[in-house]
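Trainee: Okay, structure incoming, though there's no sequence with it:
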């Protein structure tokens, strides 16, 4: 089915507005959400939804935005939910973002004006080869752009606008969910699954146009605590066993072939993400990733064996290693509901793109939602080079994401 009249897209204007709001999350915070400023965007989204006529749009005490586009069909259609996160990554500043639209991209280097050393090059970003003639949006060189995941937020918001203004698009109840703190691993800690009441959900948080992701890493965290021996440095000979130096030796001794910088495709990794400590005690935090959940234990064993080997040189020191579950591969759940992915693939194809089923070398809110009883694959948002000053997205890819959401709503109604 086509639309009765051409879509008058609002996604670009929304995106350019949203990225100027600083919503960076904080992994060291003990509050939820981790930063209060994330709610500044969430409150704006509620205001815009209410202005559209979405009567139940609201922000709850945890910083989640919930809303419903009511069904406009007599059919009994499964309730579906679209989800994106409002926060941006702690890796790179999200304050004072100045988005720039580079119209009619033709393959040239894009020099970011506030830091001319930041150059977006076709050779470094091969997906730009699909953007000739498109309008590419970047930041100005000193911040990330925030396409991860404000592109998804803007696309869902535009889709809401289109659903309300195009009654010929038949659909069941559509739930909307905007989450905080996805970038720090807590995005769905307080989601009310019963309130959503959905059969399936889709995060709009993927990369290249046409990509459909049904598989993520399984993920654990690990913390290695090293207990060394402290002594006065002036009288330390034969006595001191520095926990800091032991930590450094352990990190240096980890096998290269199991590091993020030496793995790709379906390979997992062990990655030390922070070290802190003193002579007597030091701690190393790791993230452990693999598509095969069974490999997580063996990856943790690599840390343990490496520590055992290093500590042979330090007979009076010791360590403890604890692991904790973070998220699991959503494919394990989605395989039980093949129509959820199949409908999204069909929706992408209806836009004129070629749907491509992919795996994510990471996780999304959908990973955890799937294991909370809400199966949730990931649809492209057009994001590229996320968490960096060279992050970019194209206007035309965002518009295709909006169309995909609309077609997906129609497909669930058609098949009901």
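Mentor: That came through, no problem. Because the structure is predicted, anything quoted here is derived from the model rather than measured.
Trainee: Only C-alpha atoms from now on, for both contacts and neighbour counts.
Mentor: Will do.
Trainee: Residue 9 contacts residue 158, correct?
Mentor: Yes: between residue 9 and residue 158 there is a contact at 6.8 Å, judged by Cα atoms under 8 Å.
Trainee: in stretch 405-416, what counts as buried?
Mentor: 405-413 (16 or more other Cα atoms under 10 Å).
Trainee: Sorry, wrong one. I was asking about stretch 340-350.
Mentor: Under the neighbour-count rule (16+ other Cα under 10 Å), stretch 340-350 has 340-341, 343-350 buried.
Trainee: before we move on, back to that, in helices only, show me the buried residues of stretch 405-416.
Mentor: Secondary structure of the buried residues of stretch 405-416 is defined by DSSP state H; positions in helices are 405-413.
Trainee: Would you map the strands across the stretch 201-350 of the chain?
Mentor: Remark: strands of the stretch 201-350 of the chain, listed N- to C-terminal, are 211-216, 218-227, 269-277, 281-290, 318-327; assignment by DSSP state E, counting those that start in this stretch.
Trainee: one more structure, for comparison:
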């Protein structure tokens, strides 16, 4: 496990946050630091056809070590980290033999990782946890996945007695801002199917995700001295908050679970003359997804009719539920499930309340379920990953390669 730990710590300490406000790919120059490191590392461990293109996409091949023809499969992870919380100066801490009690992440600011709030911690008593120092995110999403894929390939290279077909691996930038698959060359990747290693707790196996859209609503008003404002002022802030209040109050992230969809307002800002609201729309069911988008259109139309001012809606789809593309080749899920069970891991098959590169890749012709990478509490200072879960993820990747060769 020491090699896995050392590799993850090297990756985690590099700031690779993506930036939704950038038009470049990768969206930040600092992502190139890890991309170039990975490029060299993949060559050094002995993989072939290692490439790093001008947009930061990395691909490599582990050649088959058997004579018969079997499908080429792939494993994909992203190396960027979320812009939701700072990743400058990531300083991971190691908690050995976790005792099930509170973990003081930062004494100065009294930041505590507690099983009273994050009850999943109790699943890992006696294990080694990698946590933050309370001031940054950790980056296990998805540097844990990157670590596991590299480590699995290194293991297969060191153990030629494990028989496998041709394996392709791919690492992407900008997944956290929804662009991870945008420039992924599926044809060049050349796999019949792949697995994203981007899930959370040990055992997760997912082939359903949200249908997703994003929206920006802009309201324009008219500023007049408040003492003389009657029948003259048009307050753009009031328009936006009125519209927000008409969204279904119980259909928000904090009040929904499983396959329940939601509207999530994540940004409000403005002044009397100009105010904006940004939100995302999510639903597993395609028809309900379309109804949610229509509701938003209807609300904007109603506001424009009822009160003065101008309200403009911009909305675009982001990705769709990969279930439609994976179910016709469900054996790829069954192989992952069998791999986990053979290693004593109970598969947790559930829908993703989000999306991965795999959801877009599935619609690009590369069916791509998602398997666990081991981390918890992504995108914030309470993020952690058990080292034992990372080790098991490596074993699952290796076993999937082995089972695929046996079954075809």
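Mentor: Sure thing, it's come through. Everything numeric here is computed off the predicted structure, so don't read it as measured data.
Trainee: circling back: closest to residue 234 of the first structure among the buried residues of stretch 340-350 of the first structure?
Mentor: Set against residue 234 of the first structure, the nearest of those by Cα to Cα is residue 341 (65.3 Å).
Trainee: who's in contact with the spatially most central residue of the second structure?
Mentor: With the centre of the second structure defined as its mean C-alpha position, the nearest residue by Cα atoms, centre = their mean is residue 356, 5.0 Å away. Contacts here follow Cα atoms under 8 Å, 6 or more residues apart in numbering; on that basis residue 356 of the second structure touches 175, 196, 198, 370.
Trainee: just residue 67 of the first structure next, same as before
Mentor: Applying Cα under 8 Å, 6+ apart, we find residue 67 of the first structure in contact with 49, 54-58, 175-177.
Trainee: one more time with 6 Å, if that's ok
Mentor: Taking Cα atoms under 6 Å, 6 or more residues apart in numbering as the contact definition, residue 67 of the first structure lies against 56-57, 175-176.
Trainee: Tell me which of those residues fall in strands.
Mentor: Assigned to strands by DSSP state E, the following of the contacts of residue 67 of the first structure qualify: 175-176.
Trainee: possible to save the contacts of residue 67 of the first structure as TSV with neighbour count and distance to residue 270 of the first structure?
Mentor: Formatted as TSV, the entries for these read as follows, by neighbours: other Cα atoms under 10 Å; distance: Cα to Cα, whole Å:
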residue	neighbour count	distance to residue 270 of the first structure
56	14	44
57	21	41
175	21	37
176	23	35
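Trainee: before we move on, the earlier item: and residue 9 and residue 158 of the first structure? which has more neighbours close in?
Mentor: Under the neighbour definition other Cα atoms under 10 Å, residue 9 of the first structure and residue 158 were set side by side, and residue 158 has more, 27 against 18.
Trainee: What lines up with that one in the second structure?
Mentor: Taking TM-score structural alignment for the superposition, residue 158 of the first structure sits opposite residue 151 in the second structure.
Trainee: Quickly note the distance from that match to residue 404 of the second structure.
Mentor: Counting by Cα to Cα, to the nearest Å, the separation of residue 151 of the second structure from residue 404 of the second structure is 19 Å.
Trainee: again with residue 55 of the second structure
Mentor: Note on residue 55 of the second structure: its distance to residue 404 of the second structure, by Cα to Cα, is 31 Å.
Trainee: again with residue 127 of the second structure
Mentor: Look at residue 127 of the second structure and residue 404 of the second structure: by Cα to Cα, they are 31 Å apart.
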